[in-house]
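take this sequence and fold it.
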Amino acid sequence: MKYYIITLLIIIFDQVTKWTVANSMQLFESVQVIPGFFWITSHRNSGAAWGILEGQMWLFYLVTLIVIGVIIYYMQLYKDSYPWLMVGFAFILGGAIGNFIDRIFLQEVIDFIDLNIFGYDFPIFNIADSALTVGVILVIIIMLIDEMKNKGKKVNE
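Take a look at the predicted model:
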């Protein structure tokens, strides 16, 4: 249950920040937060990461529903073990639902985190995107650690 609370908190934080940007800034308006590095920029994206598959809402609906179903299945399967894996799943679920809400109600996703990293103007993203990324990284790390542990057991047997 506590992992679903993490999911809910991510969804709430994502939606509140998107609502704040959408209702307090004009589209494409930008506010510098850290000079040369971080801006809040009101942006919309009707595609996936980096704007790919723009306007393919049916595909995003289908993929998101599958991801949500798979993540909930695995959260139920591993609910009594692997706490960090569960945190990763909670982040993925929160991020997927956060962007899904935008796609259902707005037919696009509100993005606003605008970074320039070592001269690279990174694509603008949001809290849901961040949660998805952190969640996927956590899941990969936990799976790699578990694989290394299991490999060590097989060698010692």
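
please count neighbours and contacts with C-alpha atoms only from this point.
Will do.

where do the strands of this protein begin and end?
Per DSSP state E, the chain carries strands over the ranges 30-34, 38-45, 109-117, 120-121.

any idea how many residues pack against residue 87?
21 (other C-alpha atoms under 10 Å).

should've said residue 97
23.

so the closest residue to it other than its chain neighbours versus residue 5, what's the distance?
Once flanking residues are discounted, residue 97 sits nearest to residue 11: 6.8 Å by C-alpha to C-alpha, 6 or more residues apart in numbering. Applying C-alpha to C-alpha, to the nearest Å, the value for residue 11 to residue 5 is 10 Å.

let's check: the centremost residue of this structure is which one?
residue 132 (2.5 Å; C-alpha atoms, centre = their mean).

count the neighbours of residue 19 for me.
If we define neighbours as other C-alpha under 10 Å, then residue 19 has 12 of them.

any idea how far it is from residue 8?
The value you get for residue 19 to residue 8, if C-alpha to C-alpha is used, is 16 Å.

structure for this one too, so we can compare:
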Amino acid sequence: MSRHSSSLRSLLTAEVATQRARYLTWFGIISASCLALSQLGSYLINTRIPLGTSVEISSILYFTHIRNLGGVFGLAQGQGWIFAAFSVLLISALVLYLVLSKRVRVYEYLCFGFIAGGGLSNVLDRLVYGSVIDFIDVRGIPFWHYIFNTADTFVHIGLWPMLFIGLFWHRD
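Have a look, this model is predicted:
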């Protein structure tokens, strides 16, 4: 091996490490932003709209303050700690994957940032308020009666592109 190829290999390794650090920084910024915005929403709803009441934003959008003591779609009411523990384990595994894996794509850092930020916000809601504060109430959609929050929205913003890109774009 020549000195030239060795120094080129070192340069490429350093460039990859710098790029990964930049992507991890973006993951952290997106996660922290989603967490902060979701927590701000929970705080504002909790302090400004009494539990069980609604404020009409438009003819189809209301802010309705409810508490979810369970999990997704209100499943397992009273068992929120299970979803919180599962979320912490899942987000920890996600971060380990991003840090340790050699083949992480750029979109994964970005999408996982939304998922982690939203997931952590719901965990923090459970710790701070004893339940998840849900308030986005879209009315007029047949067979839809769910009320959700900004954290759930962020999880979906990260999840759906990951699903479609993984299924239809990258198949290696």
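
distance to residue 97 of the first structure and mean neighbour count added to the strands of the first structure, as TSV?
Listed next are the strands of the first structure as TSV, based on distance: least, C-alpha to C-alpha, whole Å; neighbours: other C-alpha atoms under 10 Å:
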stretch	distance to residue 97 of the first structure	mean neighbour count
strand 30-34	26	13
strand 38-45	16	20
strand 109-117	12	21
strand 120-121	27	10
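
any chance of a markdown table for those, columns distance to residue 92 of the first structure?
Listed next are these as a markdown table, based on distance: least, C-alpha to C-alpha, whole Å:
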| stretch | distance to residue 92 of the first structure |
| --- | --- |
| strand 30-34 | 27 |
| strand 38-45 | 19 |
| strand 109-117 | 16 |
| strand 120-121 | 25 |
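
residue 150 of the first structure: which of these is closest?
Of all those, it is strand 109-117 that lies closest to residue 150 of the first structure, at 37.4 Å by C-alpha to C-alpha.

buried ones in whichever helix in the first structure runs longest, by neighbour count?
Counting residues, the longest helix found in the first structure (DSSP state H) is helix 127-156. Neighbour counts over helix 127-156 of the first structure (16 or more other C-alpha atoms under 10 Å) mark 127-136, 138-139, 142 as buried.

of those, closest to residue 97 of the first structure?
residue 128 (8.0 Å).

re the thing from before, which of residue 11 and residue 5 of the first structure has more neighbours?
Using other C-alpha under 10 Å as the criterion, residue 11 of the first structure and residue 5 rank with residue 11 on top: 23 against 12.

what lines up with the more buried one in the second structure?
The alignment partner of residue 11 of the first structure in the second structure, by TM-score structural alignment, is residue 35.
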